[in-house]
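Asker: build me a model:
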Amino acid sequence: MFRREIPDVTLKTRVRDDALGGDNPFRWQDLKLRDEFAGRRVIVFSLPGAFTPTCSNEQCPAFERLHDEFAKVGIDGVYCIAVNDAFVMYQWGLKLGVNKVRLLPDGSGHFTRRMGMLIDKDHLGFGLRSWRYAMVVDDNRITHWFEEPGINDTGADSDPYGETAPEHILRALQDPAPAMGAEELAAT
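Answerer: Below you'll find the predicted structure:
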């Protein structure tokens, strides 16, 4: 079930294009994740959803705050993927004042499903969402994996947060010993 490489998925994003003019100068643009991450070392973290409490008050702002510290340990970019559409992710970014972390929409959950992290939160009215996880991706290969406990606890109202905290990931990257996680990346 665990992947050593990220799946080949294209996300539907919106990009500003001032040539369009008007109140909404954005156009659709496909973002091929494997192309985006090729030749780069990035952090990708995923969370249950934009505008939710832990995601908005803790996790995303903390990654934004520590962005420069990640750059010092060789990280080329930090990305947040959520099972939300491009419009929601854009408004969430504005609300949070995020400008270093790139917020990516996985509106249909294709990436999240292929990562094995799509869960049913319908009991909370959310529908299908992502479990909270994070990874370091080096040229499309997952080198470090961080996942909150309890993904198999169906129907649980809990939303654990700790393993995927940016401080935890930063410590792992600063440690010279290789730390993969997820049963050592499924025994490579």
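
Asker: only C-alpha atoms for contact and neighbour calcs from this point on.
Answerer: Will do.

Asker: ok, longest helix in this structure?
Answerer: Using DSSP state H to define each element, the chain has its longest helix at helix 86-96.

Asker: I'd like the next helix or strand past that helix.
Answerer: strand 102-105 (DSSP states H and E).

Asker: state the number of residues packed around the closest residue to Phe2 other than its chain neighbours.
Answerer: Spatially, and ignoring its direct neighbours in sequence, Phe2 is nearest to Ala186 (6.5 Å; C-alpha to C-alpha, 6 or more residues apart in numbering). Ala186: 12 surrounding residues under other C-alpha atoms under 10 Å.

Asker: another one to check against the first:
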Amino acid sequence: MTIQVGDTLPDVELRVMGKEGPEAVSTQALFAGKKVVLFAVPGAFTPNCSETHVPGYVTHADKIKAKGVDSIICTAVNDVFVMDAWGKTQNAEELIMLADGMGDFAKAVGLEKDLTAVQFGVRSQRYAMIINDGKLELLNVDEGGADKSSAETILASL
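Answerer: From the prediction side, this is the model:
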């Protein structure tokens, strides 16, 4: 079942790239006491994600944070090395590039997508969330494209 507005986000251990290498981080630590914009993409380095989705959040990061957002997180079902390399190519220093390598978070919030027919395996749907102190305030899921989960749409919703 897909997470609903008002629900508490599940606590899942994921990975980020730290100064010494991959580090475990819990979603509870990322969300507790903070206002967070989290957006998910089907895969790092994919065309729409690299050409439109992430660049929008990079461009609008200051405006989003000026609305009281503590963190902007990009997640995908990719490993931490891929997410780190992708963040560097996207100049995404203002974003947390969160690796959901096994799709545990996508599954826990009910937003996984089976793309085995095109050799991608199980990935994440494209979506964006506004999370306030661990509770879901807004969920926009895209059926195609990235309009509902774009930085511009989320900025207008803050």
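
Asker: which bit of the second structure covers the longest helix of the first structure?
Answerer: Using TM-score structural alignment, helix 86-96 of the first structure lines up with residues 80-90 of the second structure.

Asker: give me the distance from the matching stretch to the chain's centre.
Answerer: 13 Å (C-alpha atoms, centre = their mean, to the nearest Å).

Asker: what's it in contact with?
Answerer: Outside of stretch 80-90 of the second structure, the residues within contact range by C-alpha atoms under 8 Å, 6 or more residues apart in numbering are 15-17, 22, 44-45, 50, 54-55, 58, 76, 93, 95, 97-101.

Asker: can you show me the strands along the first structure?
Answerer: 10-16, 26-32, 41-47, 77-82, 102-105, 118-120, 128-130, 133-138, 141-147 (DSSP state E).

Asker: reformat these as TSV; add distance to Phe2 of the first structure.
Answerer: Shown next, in TSV, are the strands of the first structure (distance: least, C-alpha to C-alpha, whole Å):
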stretch	distance to Phe2 of the first structure
strand 10-16	20
strand 26-32	21
strand 41-47	16
strand 77-82	18
strand 102-105	22
strand 118-120	13
strand 128-130	15
strand 133-138	12
strand 141-147	10
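
Asker: can I get these in TSV including mean neighbour count and distance to Trp92 of the first structure?
Answerer: Converted to TSV, the strands of the first structure look like this (neighbours: other C-alpha atoms under 10 Å; distance: least, C-alpha to C-alpha, whole Å):
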stretch	mean neighbour count	distance to Trp92 of the first structure
strand 10-16	17	14
strand 26-32	13	16
strand 41-47	24	13
strand 77-82	22	11
strand 102-105	22	9
strand 118-120	18	21
strand 128-130	23	16
strand 133-138	22	19
strand 141-147	21	23
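
Asker: and stretch 61-70 of the second structure, end to end?
Answerer: 10 Å (C-alpha to C-alpha, to the nearest Å).

Asker: what does stretch 127-146 of the second structure give?
Answerer: In stretch 127-146 of the second structure, first residue to last residue: 8 Å (C-alpha to C-alpha).

Asker: wait, what's in contact with the counterpart of Gly43 of the second structure in the first structure?
Answerer: Under the alignment (TM-score structural alignment), Gly43 of the second structure pairs with Gly49 of the first structure. Residues in contact with Gly49 of the first structure (C-alpha under 8 Å, 6+ apart) are Cys55, Ala82, Val83, Asn84, Arg129, Ser130.

Asker: residue with max distance from the center of the second structure?
Answerer: Ala117 (23.5 Å; C-alpha atoms, centre = their mean).

Asker: alignment lookup: that one to the first structure.
Answerer: Checking with TM-score structural alignment, Ala117 of the second structure has His123 as its match.

Asker: and what of Asp100 of the second structure?
Answerer: When the first structure is aligned by TM-score structural alignment, Asp100 of the second structure is paired with Asp106.

Asker: ok, that match touching Arg114?
Answerer: No: at 11.3 Å, Asp106 of the first structure and Arg114 do not qualify as touching, with contact defined as C-alpha atoms under 8 Å.

Asker: which one of these two has more residues nearby?
Answerer: Asp106 (26 against 16).

Asker: from Arg41 of the first structure, how far out is that one?
Answerer: For Asp106 of the first structure relative to Arg41 of the first structure (C-alpha to C-alpha), the value is 21 Å.

Asker: repeat for Val136 of the first structure
Answerer: Distance, Val136 of the first structure to Arg41 of the first structure, by C-alpha to C-alpha: 7 Å.

Asker: and if you look at Cys55 of the first structure?
Answerer: Counting by C-alpha to C-alpha, the gap from Cys55 of the first structure to Arg41 of the first structure is 23 Å.

Asker: counterpart of Glu13 of the second structure in the first structure?
Answerer: Match for Glu13 of the second structure (TM-score structural alignment): Thr10.
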